[in-house]
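Novice: Fold the following for me, if possible:
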Amino acid sequence: MALLLCGAAFAGELKLPDSPVGKRFAKFVEVFNAGERAGFVAFHKETASDAEASQRADQDVGAAKQTGGLKLHSVTKSDETYISVLAQTKSSGEWIQFEFEVAKEAPHDVTNIGVRPASAPKDAAK
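Specialist: Model (predicted):
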């Protein structure tokens, strides 16, 4: 995995890799920050059955409401199918490491989402 030092923001937002996982993650974060169930269902229907998309959407809505959305800070690791991003929750300001993995083959189904606590980066606003 290539270690990327992508701390610089582009137009106020983190520039994500132009890769299958980067594109899917960008779309997921857009839907996540909107927090609407219909958006999650549509996102997951691209790669899953209606029932599975509905189940995934219910889980994601709960996480979106709990966090208030995400502010992306930096990409810590990335390749074609895996990305790890340091992010901050909008509701509490808690720092998290957000891991997102997709299938190698199109349409790049989400195969894993992981979240764990993280330390604030040195350049974080106090």
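Novice: can we go C-alpha only for contacts and neighbour counts from here?
Specialist: Noted.
Novice: so where do the helices sit in the chain?
Specialist: For the chain, the helices defined by DSSP state H occupy 20-34, 37-45, 50-67.
Novice: List the buried residues of stretch 25-34.
Specialist: 25, 26, 28, 29, 31, 32, 33, 34 (16 or more other C-alpha atoms under 10 Å).
Novice: Give me the distance between the first one and residue 87.
Specialist: The one in question is residue 25. 13 Å (C-alpha to C-alpha, to the nearest Å).
Novice: Then the fifth one?
Specialist: Separation of residue 31 from residue 87 (C-alpha to C-alpha): 16 Å.
Novice: likewise residue 44?
Specialist: 22 Å.
Novice: For the comparison step, fold the sequence that follows:
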Amino acid sequence: MENKVKVVIGDRLGKGQNVAKGVEAAGGVAIVIPGVGADMKLGDVMNKENADFGISFCGSGGAGAVTANTKYKYPMEFGMRSIDAGVTAIREGKKVLGFGFMDVEELGRRLTEEYIKKNGR
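Specialist: Okay, the predicted model is just below:
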């Protein structure tokens, strides 16, 4: 587990399990924060787990990402609505990615694959 990419997922509605499946399919380790309002805990869990990057989901696509950036200074991109936007953010070195609700396996898989392509592991 030490050599695998570690991704924290925080969803406002307590979801994220499909994204986690994609992270794991790409060879990463997914940590899904349980419960409603999980997006607001993203930065804290990323910091505690020493995560490589985190994904936040809420209606606006920004609250959890902005909170993680404010508290821990993680580079962020937020308000995203597509997988390609997330891939671009990973290429640009962002560590916190804020999306509208998109609990889809492809998102987790492609972001993790891009992270590995860019950073190794």
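Novice: Now the TM-score, please.
Specialist: Scored against TM-score structural alignment, normalised by the length of structure 2, the superposed chains reach a TM-score of 0.29; 60 aligned residues with a C-alpha RMSD of 4.4 Å.
Novice: before we move on, the earlier item: do you know which of the helices of structure 1 lies nearest residue 117 of structure 1?
Specialist: helix 50-67 (12.6 Å; C-alpha to C-alpha).
Novice: Flag every buried residue along the closest one.
Specialist: Buried, per 16+ other C-alpha under 10 Å, within helix 50-67 of structure 1: 53, 54, 56, 57, 60, 61, 64, 67.
Novice: out of those residues, who's nearest residue 40 of structure 1?
Specialist: Of all the buried residues of helix 50-67 of structure 1, residue 57 has the smallest distance to residue 40 of structure 1: 4.9 Å, by C-alpha to C-alpha.
Novice: check contacts around the closest one.
Specialist: Residue 57 of structure 1 makes contacts with 37, 38, 40, 41, 44, as judged by C-alpha atoms under 8 Å, 6 or more residues apart in numbering.
Novice: okay, the helices of structure 1 in a markdown table with distance to residue 99 of structure 1 next?
Specialist: A markdown table is the format used below for the helices of structure 1 (distance: least, C-alpha to C-alpha, whole Å):
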| stretch | distance to residue 99 of structure 1 |
| --- | --- |
| helix 20-34 | 10 |
| helix 37-45 | 17 |
| helix 50-67 | 14 |
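Novice: among these, which is nearest residue 100 of structure 1?
Specialist: helix 20-34 (6.9 Å).
Novice: Return the list of helices and strands in contact with the closest one.
Specialist: Packing contacts for helix 20-34 of structure 1, counted by 3 or more C-alpha pairs under 8 Å, 6 or more residues apart in numbering; DSSP states H and E, involve helix 37-45, helix 50-67, strand 70-78, strand 82-89, strand 95-102.
Novice: same for the last one, what does it pack against?
Specialist: With contacts defined as 3+ C-alpha pairs under 8 Å, 6+ apart, the secondary structure elements packing on strand 95-102 of structure 1 are helix 20-34, strand 82-89, strand 110-117.
Novice: Swap in 10 Å and give it another go.
Specialist: Applying 3 or more C-alpha pairs under 10 Å, 6 or more residues apart in numbering; DSSP states H and E, we find strand 95-102 of structure 1 packed against helix 20-34, strand 70-78, strand 82-89, strand 110-117.
Novice: Next, the angle from the second one to helix 50-67.
Specialist: Pointing back at strand 70-78 of structure 1 there. Angle between the axes of strand 70-78 of structure 1 and helix 50-67 is 110 degrees (criterion: axes from the mean of the first three to the mean of the last three C-alpha atoms, to 10 degrees).
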